[in-house]
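**Q** Following is a predicted model, sequence given first.
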Amino acid sequence: MIEISDFLIIGGGIAGTGAAARLAPDAKVTVLEMEDALGRHATGRSAAIFIRNYGNATLRALNAASEPVLKNPEGISEESLLSPRGEMLIATEDELDAFKAYLDGADGMEVLTAEEAVALFPLLRKETIAAAAIERDAQDIDVDRLLQGFARLARKAGARFVTEAPAQRILRSGGQWRVETPKGAFEAPVLINAAGAWADQIAGLAGVRKVGLVPMRRSAAIVPPPDGIDVTKWPLVASASEQWYAKPDAGKFMVSPADEDPVEPHDAWADDMVLAEGLHRFEQAVTMPVTRVERNWAGLRSFVADRTPVVGFAPDAEGFFWLAGQGGYGVQTAPALSRLVADICLKRPSELPEKVVAALDPARLF
C-alpha cells in the first residue's frame, strides 16, 4: 500500500522537522528519517549557540529573522529557548585581518582590551591577545527543546514521522514523487530534500542535478577546567581565524579545533590527531593544560560553494525542493528557514527580503 501526502520530507533533523511543523497546519505531511530517532546527526551534535554575527550577510539576515522565535517560541515551548552566554573573539597579531573581517558589518560587537578579555575569561593568556571583541547577546540554544517542540507542533497538526525509513529508490511519475523505503512506499507531488549531509545523495537517487554539497567534519571534546574554578557564566571564546573555540558546558569546557575536513556522509567521529592539534592550539591561548579528555564526538557541517543554504525548488525537476547546505548555522536559522519553506511551498509571500530569498535559491548554483 502506498501512503500519499501533499509534502514528503526526507530528513528528520531540525530542518525537516521545522518544515513539517510549518507545513502541517495547511497540508498533509510525511517525514521520512533513516535513523531510529529524530536529530541523530548534525542537529544532535550542535554547539548550540545563537550568534547574530555568525556567517555571511544572508545568514546574518536569517539569524535576525530567527531570533524572535527563539526568544518567544510560541507553540514550540512555554519559555525562551535562549539563555545568556556571550561570544568573545580574540586575535593574535597574525589574526588581525580575520578579526577585522569578522567585525566588518557586524551588529552589537563591543571591542575589548586584552585586560577586559581576561576579566571575562580568566584563563586566557593576556600577552597573546592583540585584539578582542564580544557579542554579549550571543546565547545558548536549547536544541532538544526546539527540535521536540517542532515535532510536537507537526504531530498536533497531523504530520506523520516514519523512522528507520531510508530512501532506497526515488521515482517521479504522473506528477508524483515516490520514495520506496523499508517501511513502505510514500508519494507526494512535492519532495523536500532535508537530508543534511546526504542531500546530494538523495538528489542522485531522484535523478536531480546535485548542488555540490560537501560534508565537513567538526570535532569537539569535553575537558575539565582547573579544580575550584566555576566557568558556568563565562562566554564562549573563539580564535579570530577559527583555529579553535571553547564553550562552557555543564561546568566544563567543550573545546573544538573548528575543523572542516571534507568527508563522505557518514556517522561521524572525531579524528584523534585533528582533535589533539586543536587542543594544543587552545592550550597556547590559555594558562591551563589539558590534562584529560572526558569524551569526544564529531558532526558533519555541509556546505555548497558559496557557503549559503540552498532553499527552494530545483530548476531542473518539478516538485523537488532543496532544504540543504545549512553548514554550521542550521539550528539558529531553523525558525526562519522553516517558515520560508512553508511560504514558498504554499505560495505565500515571505517576510524575508527578496534579496535574501534570491540568495538561497538553488538556481543560483546552476
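**A** Received, thanks.
**Q** only C-alpha atoms for contact and neighbour calcs from this point on.
**A** Fine.
**Q** So which residue is smack in the middle of the chain?
**A** In the chain, the centroid-proximal residue (C-alpha atoms, centre = their mean) is residue 330; its distance is 2.5 Å.
**Q** Use this one as the comparison:
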Amino acid sequence: MHYDVAIVGAGMAGASLAAELAADMSVLLLEAESQPGYHATGRSAAFWHETYGGPDVQPLSKASLSWLATPPIEVGAGSFLSPRGAITLCRSGERDKLQAFADSFAANGLSFEWLDRSGLDQHCPGLRPDWTLGLREPDCADIDVAGVHQAYLRMAARRGAVLHCNAALTSARRGGAGWNLETRHGSFSAQVLVNAAGAWADEVAAIAGVRPIGITPFRRTIIQLRFDRPIPRTLPLTIDINGQFYFKSDGGDGLWLSPHDETPSPPTDAAPEELDIAIAIDRLEHVVEWQVRQVSHKWAGLRSFAPDRLPVYGFDIADPDFFWFAGQGGFGIQTAPAAAKIGASLLTGKSAAPMIENIDAARYAPARFT
C-alpha cells in the first residue's frame, strides 16, 4: 500500500503526529523496537514544567497544558496531570542568577512566587542552611506519560494509521510517487517521509540522503532513592538554578533524582553510569540533610537537541518531501499536543488549530540551519 505519510519513530513525537494526521491522510508509523516508546518516551521524568526548555519552548508547553489537563472527549480519558509544583533554588549570594531567570520569562507573561528560607522550609523541609531563596511555580504537574502515549496511539489507530514494530528503516530511496522504503519488517512507499526518530534523527536523514542537521543525543541519568526518613509525597520538583540537579517525590516515600547530566552519546539503548549515580548522590547530600539508605532503581535515557536547543518542525529546505519532527530534548512530552498540531498544520496545509494560532512556528523550521 502507498501512504500519504510515513513516520519513522512511534514514540511520543511520532504517535502524537500520527494521531493528528490520520483524520486527513493515510499514515504509516514505523517503529524500530518491538514496542513504541521504548527509549526517551518510556524514560521520562514525567512532569509538565512551564519554564522547562527556556522562553522559546514555553509557548509550546503553555499551549499543550489544556489538552493534557482536560483531554478532548475523543481521547476517552481524564486528566493526564496531577499537582506537583516546582521550586528553583539558589544559595546565598546567587539572587542575581534567580532574578535573571525570572526576567528571561517576563516577555512571556510569567510571574513567580519568591520564597525566602521560611517559605522554602514549608515546601521542601530538610534543606541545608546555605539554600536561602527560591522561585515557586505552583502550576507544575506530574504527567501520566504512558497514558498520554497510549491515548495518541489509540487515536491514531482509530483514525486509520497503521503501526509496524520491529521495522527499523534500512533504506529510503526516491521513486515515482515519493519514497520507496525498506525496513526490517518489509517494503513500503509514501509520498512524504517524516523523521520523528529522536536520537536517531540524523541517522534517518542520512539513510534518506538528506543533510543531517546536527541533532545530538545526550544521556540523562535518573535514580530512585530511599532515605532514613519518609520523603513527603507533596515534595515539589526541586531544581538548582545552576543546573546541577533536580529531584521530586516518587509518589511513595522516596525520591527521583537526576544530576542534570548531559553527556553526548551515540544513539543507543542508554544505561546509567556508576560515576553519574555517585555524582548525583554527592550533589544531593550538599542540598538536603536526609541520609541516603538505598538506591532502589536507576535508569538513563537520551535527550536529543538541535544545535540551538529548539525543536525542529518542518520540511527540509532541500527536500520538500522530507519532514523534520525531532530535536525535542527533554520537553517533548510536555509539548507534544502543540507540537503535533503544528506538524499536522504544516503537513496538511490546513489553518493552524486554535491551540497554536498564536505560536510562530517559523522559529522551529529547519530553514534556520541553512
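**A** Received, thanks. These figures come from a predicted structure and were not determined experimentally.
**Q** Could I get the TM-score for this pair?
**A** Superposed pair, TM-score by TM-score structural alignment, normalised by the length of structure 1: 0.96. Supporting alignment: 362 aligned residues with a C-alpha RMSD of 1.4 Å.
**Q** Who are the contact partners of the equivalent of the residue nearest to the centre of structure 1 over in structure 2?
**A** Correspondence of residue 330 of structure 1 to structure 2, assessed by TM-score structural alignment: residue 332. Going by C-alpha atoms under 8 Å, 6 or more residues apart in numbering, residue 332 of structure 2 touches 12, 13.
**Q** Can you classify residue 332 of structure 2 as helix, strand or coil?
**A** The local conformation at residue 332 of structure 2, judged by DSSP: H, G, I helix; E, B strand; the rest coil, is coil.
**Q** Just the helices from the stretch 201-350 of structure 2, written as ranges.
**A** 201-207, 274-285, 336-348 (DSSP state H, counting those that start in this stretch).
**Q** Of the ones you listed, which is nearest residue 88 of structure 2?
**A** Of all the helices of the stretch 201-350 of structure 2, the one in closest proximity to residue 88 of structure 2, counting by C-alpha to C-alpha, is helix 274-285 (14.4 Å).
**Q** residues in structure 1 aligned with that closest one?
**A** Under TM-score structural alignment, the match for helix 274-285 of structure 2 is residues 272-283.
**Q** doesn't residue 302 make contact with residue 217 of structure 2?
**A** Yes. If you go by C-alpha atoms under 8 Å, residue 217 of structure 2 and residue 302 touch, sitting 5.7 Å apart.
**Q** Which of these two has more residues huddled nearby?
**A** Relative neighbour count places residue 302 above the other of residue 217 of structure 2 and residue 302, with 30 against 26, counting by other C-alpha atoms under 10 Å.
**Q** shared neighbours of residue 217 and residue 302 of structure 2, which are they?
**A** 199, 265, 267.
**Q** where do the helices sit along the stretch 1-150 of structure 1?
**A** 14-23, 57-71, 96-103, 114-120, 143-156.
**Q** ranking the ones you listed by burial, who's on top?
**A** Among the helices of the stretch 1-150 of structure 1, the stretch with the highest mean neighbour count (mean count of other C-alpha atoms under 10 Å) is helix 14-23, at a mean of 29.
**Q** Where in structure 1 does stretch 152-169 of structure 2 fall?
**A** Going by TM-score structural alignment, stretch 152-169 of structure 2 lines up with residues 150-167 of structure 1.
**Q** No further queries at this time; thank you.
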